[in-house]
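In: Quick one: sequence and predicted model below, then my questions.
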Amino acid sequence: MRARLRNTFRSLSVRNFRLFAAGQVLSVSGTWMMVVAQDWLVLSLTGDSGTALGAVTAAQFAPMLLLTLYGGRLADRYDKRRLLMGCNLVSGGCAIALAALDAGGAVRLWHVFLFALCLGTVNAVEVPTRMSFVSEMVGPDLLPNASALSALYFNVARVAGPALAGLIIAAAGTGAVMALNAVSYLAVVAGLWKMRTGDLLPVTRDDSARVTDGLRHLASRPDLVVPMALVLFVGLFGLNFQLTLPLLAKTVFHADAASFGLLTTAFAAGSLLAALATTARRARPSARTVTGAALGFGVLETVAGWAPTYLTAAVLLAGTGFASLYFAQAANHRIQLGSDPRFRGRVLAVYTLILQGSTPLGALLIGWISAHLGARSGLYAGGLLSLAATLGVLLADRTRARLRATRPTPRREKESAQR
């Protein structure tokens, strides 16, 4: 048992990664508390408008479409630790400003939109920088485990954050949750500040690094393009739970803030189990693992839309959460472990752009469907479209492989000419 635990948490033997993980647990907990508070605030300000909630979600992720590739370029050019410190300080300042407006009773919907845009802009730099910084702390051998542990603490926070947020909202309002989120960013800054920079693995930085170089590297690697395509379609249609879960809780099951938090917690608990399952991974996952996880996710999300009771929904959402995280981790590991370290920041920026930057379009589409056909239709559409897209990517990949196999090579052409 002890050996299994040591194997599961082996990346925590690295001091810098321990500091990083501790700060992230607190910060991500605050972020998920903020997600619940922000969604609840928007619904309260707009009379439960799914369209408004989808628009705010789109505003938060829209900067990813425009700035994430540039953020990956910054990650490959500059000191990632300092970049992360700056990003967290800016995010904390935005959060405390919105908390003050909410606590003073002066908050308006446009304030929430402005905060969402600010946070999305910072995340366009922070996310690819944070993901690529992990390899500098632990090295290539521990990278799969460290990546899985990152997903683990992310989902521990996602379990604890929404449940705690629901209780705090009921007791003190959404402003108190936002204030706690602002303070939580300081935990990340403190952990980064205390790191031993001499223990970080040296990485060659190119002051002339260009976005196009990373795109060219990615385009030359079909084994990276296929999981990227799957991430695009599943992220676009299926991963809109910031929108679908609050609508399901409030308009279908007529839940209060605490019950909504618990429904979100059930989804996150499934993701937590998937994160634990992937800590044992030591090598790059196969393409079949990635596509199988995508198909399983599409099936489970579709079935979750059917859930007749609150309890059934919680159970099915836990399964959906497991499948969503297992797919995301499999795709992440296949892409990250297969990319050249010189381009890793830019490749992960593309991954982030696709996974999170596609959310604005998906949120608007799923929000429109939910507003016109009901909250359940958002889950139905997300699951079925994810299934169809995955099958389409599989068919395209097999067709390309078949064409490659039948394409004449120079040797075959020479033998044919001799005949």
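Out: Right, received. Where do you want to start? Numbering: from 1, shown residues only.
In: make it CA atoms for all contacts and neighbour counts henceforth
Out: Fine.
In: can I assume residue 85 is in contact with residue 186?
Out: No: Residue 85 is beyond contact range of residue 186, at 9.1 Å (criterion: Cα atoms under 8 Å).
In: Pull the distance from stretch 233-252 to the chain's centre.
Out: Taking Cα atoms, centre = their mean, to the nearest Å, one finds stretch 233-252 lying 14 Å from the centre of the chain it belongs to.
In: What of stretch 348-364?
Out: Stretch 348-364 has its C-alpha centroid displaced from the chain centroid by 9 Å (Cα atoms, centre = their mean).
In: Mind giving me the packing neighbours of the helix or strand harbouring residue 214?
Out: Taking DSSP states H and E as the criterion, residue 214 maps to helix 211-219. Judged by 3 or more Cα pairs under 8 Å, 6 or more residues apart in numbering; DSSP states H and E, helix 211-219 is in contact with helix 50-77, helix 222-237, helix 344-357.
In: okay, now the one to match up with it:
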Amino acid sequence: MVPFLVLGIFGGFLADKLNRKKLIVVTQFLNLAAATVMSLLFIYGSVEYWYAYIAIIIPGLGWSLDMPSRRSLIMDMMGSRGITNGVALDSVGMHVSKMVGPALAGAMIAIVGVGGSYVMLTLFMTVGCLMITKVSQSKSRIDVANDRDDRVRVSQIYANLTEGFKYAFTNQTISAVIVITILMNLLLFPYMQMVTVVSKEILNVGPLLMGVLMASDGLGALTGSIGIASQSRMKYHGRIYLYGSLLSLVALFLFSNSSWYFLSLPLLLFLGIGTSGFGTMQSTIVLLVSKAELRGRVLGVVTIAIGAGPIGSLIIGAISEWIGASYALMINSVIGFLLVAIAGLLMPSIREKIIPFVGAETGNQPTRSGLSTKV
């Protein structure tokens, strides 16, 4: 996630200035190249431990460039009416892969070893890359990527990046999304590395039950995402985003106080449901209220906010060393709940009805809060 912090805005800049589909294809083939190299190194027995860092960093770079383009492309294809369902379905795919992936990886390592697993990964990624090339792109909605009159020189890059930051932080709705995203990645999501510690030290369970516990929040997130994807029309996206964040923080607080395994399971399930509202609406709100020519850069700013996660991991790790994992989670959840609630109160547009940015062609321009001025 560190590349998110460093390269997020550049990924958004590229999403605004280049063909988004082609950019996604390039980043996915970059990941495929990294997996292929690792497969060959394993086959020829030339693997060194430090190669693992390369295998982690390169996909991280790809993801930091991919996220703004991928979510913007969903908006290009689905439009404002279908964006919520599109992003929710994208989230469903991510949650399924997170749940199935570790189990499948473990099974493959047991059967064919690490080298064979990388070969299988390369094959899966090849299929994925080929499928991406088949994605149809609605040219009627691509009003930025194909604008040849807006060629960007090196001298213009800084101005373009600054424009993205300025637009994001002068729009109250987008500002609320960014602030809450930072808070959640600093104070909530580092819980994932603490679950193993709590399982061993507090709940006293073995690897199997610990694996089930770690999968329960993924099941909750999957359930929540499917529920959102099944909705035909939503108006108060910000409320789902805000209240989902608060629900997950409450569930984390209760989990940190639980010493009973069968109570901890549903608590993490509810935590996952809350994070589905947070994660799905995070991009949806930004895409709905942003100008088309700035969507990528604004999503790039959100990507930078997501990059706060590693900092949160360092902080919770230090606190847990000092007072224990459960107390560290408790402190994070209380502080997170208070700060997210305050953000929701100070930036009320996040709780109001979200009206999509229509554009200059209809004379329907958003106000500072990101809401339409046309009644």
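Out: The structure has been received and is ready for your questions. All values reported here derive from a predicted model rather than from experimental measurement.
In: ok, back up a step: shared neighbours of residue 85 and residue 186 of the first structure, anything?
Out: Counting by Cα atoms under 8 Å, 6 or more residues apart in numbering, residue 85 of the first structure and residue 186 have no shared contacts at all.
In: ok, which stretches of the stretch 51-200 of the second structure are helices?
Out: 51-133, 154-169, 172-187, 192-201 (DSSP state H, counting those that start in this stretch).
In: Buried residues in the shortest one, which are they?
Out: By neighbour count, with 16 or more other Cα atoms under 10 Å as the criterion, the buried positions of helix 192-201 of the second structure are 194, 195, 196, 197, 198, 199.
In: In TSV, list those along with distance to residue 63 of the second structure.
Out: Shown next, in TSV, are these (distance: Cα to Cα, whole Å):
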residue	distance to residue 63 of the second structure
194	24
195	25
196	26
197	28
198	30
199	30
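In: And the furthest pair within those residues?
Out: Spatial extent of the buried residues of helix 192-201 of the second structure (Cα to Cα) is set by the pair 194 and 199 at 8.5 Å.
In: coming back round to it: and the helices of the stretch 51-200 of the second structure, which is most packed in?
Out: Ranked by mean neighbour count under mean count of other Cα atoms under 10 Å, those are led by helix 172-187, which reaches a mean of 25.
In: now it against helix 154-169, angle please.
Out: Here the directions of helix 172-187 of the second structure and helix 154-169 differ by 90 degrees (axes from the mean of the first three to the mean of the last three Cα atoms, to 10 degrees).
In: What does residue 23 of the second structure correspond to in the first structure?
Out: In the first structure, residue 23 of the second structure lines up with residue 83, judged by TM-score structural alignment.
In: ok, now how distant is its match from residue 150 of the first structure?
Out: Here residue 83 of the first structure is placed at a distance of 19 Å from residue 150 of the first structure (Cα to Cα, to the nearest Å).
In: and what of residue 59 of the first structure?
Out: Distance from residue 59 of the first structure to residue 150 of the first structure, counting by Cα to Cα: 26 Å.
In: coming back round to it: Throw the helices of the stretch 51-200 of the second structure into CSV and include distance to residue 145 of the second structure, thanks.
Out: Listed next are the helices of the stretch 51-200 of the second structure as CSV, based on distance: least, Cα to Cα, whole Å:
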stretch, distance to residue 145 of the second structure
helix 51-133, 11
helix 154-169, 14
helix 172-187, 22
helix 192-201, 37
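In: So for residue 274 of the second structure, which of those sits nearest?
Out: Nearest of those (Cα to Cα): helix 172-187, 11.4 Å.
In: Would you check the span in the first structure matched by the closest one?
Out: Mapping helix 172-187 of the second structure onto the first structure (TM-score structural alignment) gives residues 222-237.
In: next one: stretch 90-101 of the second structure
Out: Here stretch 90-101 of the second structure aligns to the first structure at residues 150-161, judged by TM-score structural alignment.
In: Give me the mean deviation of the matching stretch from the second structure.
Out: By mean Cα distance after the TM-score superposition for the first structure, the fitted stretch 150-161 of the first structure averages 1.8 Å away from its aligned residues in the second structure.
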